[in-house]
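J.: let's see this in three dimensions:
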Amino acid sequence: MIHELSISHQVLMIEEVEHELLPQFYNLADIFVFPTVMKTEGFGIVALESMACGTPVIASRIGGIPEVVREDQTGFLFEPGNFQELSEKINVLLADDAMRANLGRAGRELVESEYTWTVVAQKTLDIYRAAIMNYRFGR
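T.: Presented below is the predicted three-dimensional model:
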């Protein structure tokens, strides 16, 4: 499709990247598109990785992704399989440098405040503590 549309000079298709090189690729991108249609998509760690690098995300509104990619705050969401909506959102972001910068900055701030390993570990400990307290006191 890329060749049919004569956009090969604008699109970089990569099969596999070593994990430690991912930030370099996210930083090269103007936007990160995550068009999954998997109803079992739990969370979408790739969206967080992109946001941690300050790259705005356009992702499917499915599974746990909307908890991470917040519409008009850290990126855009579209209905799975609705490629018209996806293309419109891509065009909006590509046309607006300031919006891309703002969404990218907000995404990075969200990752730093809510999704660092320290924060996630603390939230997990809090859940276990609450479960233990409920068990001990029969709540």
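J.: only C-alpha atoms for contact and neighbour calcs from this point on.
T.: Will do.
J.: what helix or strand is the residue minimising distance to the centre of the chain located in?
T.: Closest residue to the average C-alpha location of the chain: Ala47 at 2.1 Å, with C-alpha atoms, centre = their mean. In this structure, Ala47 sits in helix 45-52 according to DSSP states H and E.
J.: to compare against the first, here's another:
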Amino acid sequence: AGDGYMKPYLQAIAPNDERILFLGEVDEQRKIKLYQESKVFVLPSLGGESFGVVLLESFASGTPVVASRVGGIPEIVDNGVNGLLVRPGDARELASAIKLLLDDEELWIRLSYNARKKAEEKYSIRNIGRMYEETYTEAVEKNSAQN
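T.: Here you go, the predicted structure:
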């Protein structure tokens, strides 16, 4: 799902297989449904990821993640707890991690539960709001102390 500069390339290299769909841009309701229907969310980034909101969306849906160990991803995904982290660019390790989650129902259940739990406990709107409020309060206090 989604559009981007890589879409034509991905379409060109994708095998002609009815299981591979390029949905283009989807609305929020469809996106939520896609997360919920997915067994695994895969983010095989090679670099440049600071804070992947898509990871939190996946977690909120109870969908475990397989992602590259780059940028800020390891700060969100706890390897073996709510997802699996792999070396960037290592296609074999990526495929093995995806296969492991698809084959091991017990592991999938545990990671799914922990993903949802982390989304609720750490990244709920209430907690994010509190973090913003604390940051703004700290900035105001520092500014007042300097003047």
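J.: tm score of chain vs chain?
T.: Remark: TM-score between the superposed chains equals 0.86 [TM-score structural alignment, normalised by the length of the first structure]; 134 aligned residues with a C-alpha RMSD of 1.8 Å.
J.: related to what we said a few turns ago, map the residue nearest to the centre of the first structure across to the second structure for me.
T.: With TM-score structural alignment as the criterion, Ala47 of the first structure lines up with Leu55 in the second structure.
J.: check the offset of stretch 98-112 of the first structure from the chain's centre.
T.: For stretch 98-112 of the first structure, the separation from the chain centroid amounts to 11 Å (computed by C-alpha atoms, centre = their mean, to the nearest Å).
J.: buried sites along that stretch?
T.: 99-111 (16 or more other C-alpha atoms under 10 Å).
J.: and of those, the nearest to Cys53 of the first structure?
T.: Arg108 (6.5 Å; C-alpha to C-alpha).
J.: who are the neighbours in contact with the equivalent of Tyr35 of the second structure over in the first structure?
T.: Correspondence of Tyr35 of the second structure to the first structure, assessed by TM-score structural alignment: Tyr26. Tyr26 of the first structure makes contacts with 32, 49-50, 53, 55, as judged by C-alpha atoms under 8 Å, 6 or more residues apart in numbering.
J.: state which helix of the first structure is the longest.
T.: helix 117-136 (DSSP state H).
J.: just to revisit the earlier point, any idea which helix or strand carries the match of Tyr35 of the second structure?
T.: helix 22-28.
J.: quick check: that helix compared with the second structure, mean distance?
T.: Compared with the second structure after fitting, helix 22-28 of the first structure deviates on average by 1.0 Å (mean C-alpha distance after the TM-score superposition for the first structure).
J.: pretty sure the match of Ala47 of the first structure contacts Gly62?
T.: No: taking contacts as C-alpha atoms under 8 Å, Leu55 of the second structure lies outside contact range of Gly62: 10.6 Å.
J.: strands along the second structure, start to end?
T.: 41-43, 65-68, 83-86 (DSSP state E).
J.: which residues touch stretch 46-58 of the second structure?
T.: In contact with stretch 46-58 of the second structure (C-alpha under 8 Å, 6+ apart) are residues 32, 35, 41, 64-65, 68, 70-73, 76-77, 88-89, 115, 119, 123.
J.: what residue in the first structure is paired with Gly83 of the second structure?
T.: Under TM-score structural alignment, Gly83 of the second structure pairs with Gly75 in the first structure.
J.: any idea how far the counterpart of Lys117 of the second structure in the first structure is from Phe25 of the first structure?
T.: Aligned by TM-score structural alignment, Lys117 of the second structure pairs with Glu109 of the first structure. Separation of Glu109 of the first structure from Phe25 of the first structure (C-alpha to C-alpha, to the nearest Å): 20 Å.
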